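Trainee: Sharing a sequence plus its predicted fold:
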Amino acid sequence: MARSVVRRHGEGLSAEQVADKIVEAERRERETGQQLGVSVDRGPYDGDPQNLTEQWVSRHVEWRRVAALMDEEGWKFYRPEQDVQGSTCAREREDRRTDALARQAA
């Protein structure tokens, strides 16, 4: 999921903007991690705090991967279609989704 979110939100971002996304993900990862040990009165629609923390950890890792890829390849802007690893993952995810929908329909 993190890779899909980053591909969607990262399209067209510059290296500087991706660096900002890394900082944001790192901050969110830290904040959600700190909330795990705090007893908070949660409503019926609040998500699982452990799941939210894991999502931000994954996004942080993915933003860092994108930044490294951009630096390595010399890209000025992130284009998901040029990201071979991300594109492969997206195709595999879509195939799994299609298979699941077909099984559900059957």
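Mentor: Sure, I can see it. Numbering: from 1, shown residues only.
Trainee: C-alpha from now on. contacts and neighbour counts both.
Mentor: OK.
Trainee: Any buried residues in the host helix or strand of Arg59, and which?
Mentor: Secondary structure assignment for Arg59, by DSSP states H and E: helix 49-73. Neighbour-count burial for helix 49-73, counted by 16 or more other C-alpha atoms under 10 Å, picks out 49, 52-53, 55-64, 66-67, 70.
Trainee: and what of stretch 24-40?
Mentor: Using 16+ other C-alpha under 10 Å as the test for burial, stretch 24-40 gives 24-26, 28-29, 32-33.
Trainee: another one to put next to it:
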Amino acid sequence: MWSAEDMARASVRRQGEPLSREQVADKVAEAGRRERESGQQLHVAVDRGPTTATLGTSRSSGWPGAEWRRVAALMAAEDWPVYEPERDVQGQNVGARA
């Protein structure tokens, strides 16, 4: 069984193509925006009470913001001009857990 972290990592790796730092920064920004939107929707749902649509929903389930932030930090630390999933050692073992 995959964890939410595994699913997020797999989602990022499925991009398959090399991504520039700017493209990764855009992914981080988009994920942050979606996380904020999800948080706002959850707050509205709490005010109205849970529904089947909101039960079991979490910020990490739909948008892999933490994983995109990890990739951005990795690129900065390793001074990579582009992100290539096959170079990402931490992200390589996701399929082994399935």
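Mentor: Yes, it's here. From a predicted model like this one, the values you see are computed outputs, not experimental measurements.
Trainee: quick one on the thing from earlier: list the ones among the buried residues of stretch 24-40 of structure 1 that fall in helices.
Mentor: Among the buried residues of stretch 24-40 of structure 1, the members found in helices (DSSP state H) are 24-26, 28-29, 32-33.
Trainee: which two in the residues you listed are spaced the farthest apart?
Mentor: Farthest pair in those (C-alpha to C-alpha) is Glu24 and Gly33. Separation: 13.9 Å.
Trainee: shared neighbours of those two, anything?
Mentor: The contact sets of Glu24 of structure 1 and Gly33 do not overlap (C-alpha atoms under 8 Å, 6 or more residues apart in numbering).
Trainee: aligned partner of Arg7 of structure 1 in structure 2?
Mentor: The alignment partner of Arg7 of structure 1 in structure 2, by TM-score structural alignment, is Arg13.
Trainee: give me the number of residues near that match?
Mentor: By the criterion of other C-alpha atoms under 10 Å, Arg13 of structure 2 has 18 neighbours.
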